[in-house]
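Trainee: Pasting the sequence and the predicted coordinates here, then a few questions.
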Amino acid sequence: MSETPSFAGRAVTVQVPATTANLGPGFDTLGLALAQYDHLEVRVRDEPGVTVEVHGVGEGEVPTDETNLVVRAIAHTFAAYGQRMPGLNLIAQNVIPHGRGLGSSGAAIVSGILAAKGLLEGIVDLDAEALLALATEMEGHPDNVAPALFGGLTIAWMTPEGPKHKKLMVHRGVKPLVFVPEHVMSTALARSLQPESVPHEDAVFNLSRSALLIAALIQSPELLLTATEDKLHQSYRATAMPETNRLISLLREHGFAAVVSGAGPSILVLASDPGQRLVAAELVAKESETPWRALMLAVDFQGATVAPIVSDAAA
């Protein structure tokens, strides 16, 4: 075990984007990074233990001790490389909605792992493969953590050697729109509604749509409506989020490529031009039975970043 003093004075800032997973047919495989960000500041302190300040989303709700998910991710990374975690002060500025299908838990995990990477600079080298493996160990599946780490559109898959990913650049004509409701959805509950097996024809249907979706997102946005059709997961979860299901059906009837964002209950619309987003937002505002916040977001192409904080004395 390394001694804590080797980390004395170290401090980093981390930025992590929101993500949306599945994108309709790409269940547990496809993910997209969105330009909405959580920020984290971590400073090594002389005393052992941790302090956590949370501002914005989750303030007064999420734990502010060692059970905080960001702290657990930092500790997990230090332990994975045989390093003793020093005492830390954390300040989290959260913007990503919690429990809405926009990757908030994945963002917290990635925040912690990137913070640990920054604090371990020069002591342990964490490459992209190691970062994805650590994040997947904690999240359970790579579809959210891959785009959070690397940005853009990601294809993630599991191998005997661990999780892998491929990052793709999204066509500049693709304009994401996310509708966020006031109510939340448990990812565990959403997953529990999935059947153990699906009909062969449904599997073949989703294989064709997933392949088409890659082409639509990187080359042919005009195919997005057809490419986002799904028979593997959204219909099974519909009873748990009836308003989400109703609005998605309405949007699709009007020609919008609308899907459940992650496990829901937020709705993702993959528009092919900015004007289409405005029309979709007007439709939901008119037809929704409960309040929905419309977020017109860009695709994030950079992914999570970590940078050292240079002290005034050092500067």
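Mentor: Great, that's in hand.

Trainee: CA only for contacts and neighbour counts going forward, please
Mentor: Fine.

Trainee: what number of residues lie near the residue lying closest to Ser220 once chain neighbours are set aside?
Mentor: Sequence neighbours aside, His171 is the residue nearest to Ser220 in space, at 7.7 Å (criterion: C-alpha to C-alpha, 6 or more residues apart in numbering). Applying the criterion other C-alpha atoms under 10 Å, we find 16 residues in the vicinity of His171.

Trainee: was I right about His171 contacting Ile218?
Mentor: Yes. In this structure, His171 is within contact of Ile218 by C-alpha atoms under 8 Å, at 4.6 Å.

Trainee: try this one next to it:
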Amino acid sequence: MTALLGRAVHVTVPATSANLGPGFDSLGLALALHDELEVRVREQPGASVEVRGVGEGEVPTDATNLIVRSIAHAFAWAGQALPGLDLVAHNRILHGRGLGSSGAAIVSGVMAAKGLLDGVVELSASDLLRIATELEGHPDNVAPALFGGLTIAWTGPEGPGHTKLNVHPGVSPLVCSPGYAVSTELARSLQPLTVPHADAAFNVSRSALLIAALTQSPQLLHAATEDRLHQGYRASAMPETARLVLALRGAGHAAVVSGAGPSLLVLCSSPAERLAAAAIVDAQADTPWQKLMPAVDVKGATVVPHRVDPD
């Protein structure tokens, strides 16, 4: 721990949208909306967290904070003692909206550990994904947060895996978020334990089509984002989201629930279509919705180590 004194890192992690309609628990997209984190090793044990922006005054500011717990998990995984830490979190990703905020916090911590341990223990890309998945429980959000772009993630006998694909430059995401949250646990509880074979086959075909649409043929996005596995079952937990998705899709837009919701994601094929979809949300929403037009993040999480003078 003495050797780490004076080390500091700056971490940037993108928001993510998982599922993308038919790709339940497997597909994810990184969005150019970022949380930033500064971590500094201090001499005193324990951890303190300063939160600025989203979650300020709401999330824990001690060792129970998810970022701190993620750093601690990564250090333990690497067989290293956890030093004292000062953290400053600059949060822009809305919490509880289906934009991967918990995955971003976990990835922030894992990347901070990677930077702090630079030259002591080297954590590979597969190590980072495994550590983050152990904390999150599934890789569909943490994979795009770590690696950027469009990711296909899975878990096999050897642990989690992923592959990254480049998104067609014509794809223009629109993210719309209401002023209220829906818990992931509630959304998942509404899904049945089994689904009809025809629905499973339907989603397999649409997931395959979605890969082609996102990487090569954006004109296919509307058909490719149809889903029968999860959005209909979760609609009762977010009726306004469900209604807006139907309205957008009825107008020809590739609208889906973002992650577990209640935000929605529209995968547009041009900036003009994105503006038209935003106008539909403005006209038909019952409550105020925040509208963001981020690019696809192609870099994923980054960490920049540096040194500071210890107190």
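Mentor: Received, thanks. Because the structure is a prediction, the values reported are computed rather than measured.

Trainee: ok, back up a step: is it fair to say the residue nearest to Ser220 of the first structure lies in a strand?
Mentor: No. Secondary structure of His171 of the first structure, determined by DSSP: H, G, I helix; E, B strand; the rest coil: coil, with no strand assignment.

Trainee: List the contacts of it.
Mentor: Under the criterion of C-alpha atoms under 8 Å, 6 or more residues apart in numbering, the contact partners of His171 of the first structure comprise 217-221.

Trainee: For the residue mapped onto Val44 of the first structure from the second structure, which residues are in contact?
Mentor: Under the alignment (TM-score structural alignment), Val44 of the first structure maps onto Val41 of the second structure. Under the criterion of C-alpha under 8 Å, 6+ apart, the contact list for Val41 of the second structure reads 4-8, 83-86.

Trainee: Go again with 6 Å.
Mentor: Val41 of the second structure makes contacts with 5-7, 84-85, as judged by C-alpha atoms under 6 Å, 6 or more residues apart in numbering.

Trainee: After alignment, which residue of the second structure pairs with the residue nearest to Ser220 of the first structure?
Mentor: Counting by TM-score structural alignment, the partner of His171 of the first structure is His168.

Trainee: separation between Val59 of the second structure and Thr215 of the second structure?
Mentor: Taking C-alpha to C-alpha, to the nearest Å as the measure, Val59 of the second structure and Thr215 of the second structure are separated by 37 Å.

Trainee: Show me where the second structure has its strands.
Mentor: 7-18, 27-42, 47-53, 84-91, 150-156, 159-165, 172-178, 255-257, 264-268, 289-292, 302-307 (DSSP state E).

Trainee: okay if I get the ones you listed as JSON lines plus distance to Val121 of the second structure?
Mentor: Below are those laid out as JSON lines (distance: least, C-alpha to C-alpha, whole Å):
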{"stretch": "strand 7-18", "distance to Val121 of the second structure": "14"}
{"stretch": "strand 27-42", "distance to Val121 of the second structure": "16"}
{"stretch": "strand 47-53", "distance to Val121 of the second structure": "21"}
{"stretch": "strand 84-91", "distance to Val121 of the second structure": "18"}
{"stretch": "strand 150-156", "distance to Val121 of the second structure": "25"}
{"stretch": "strand 159-165", "distance to Val121 of the second structure": "21"}
{"stretch": "strand 172-178", "distance to Val121 of the second structure": "38"}
{"stretch": "strand 255-257", "distance to Val121 of the second structure": "39"}
{"stretch": "strand 264-268", "distance to Val121 of the second structure": "38"}
{"stretch": "strand 289-292", "distance to Val121 of the second structure": "39"}
{"stretch": "strand 302-307", "distance to Val121 of the second structure": "14"}
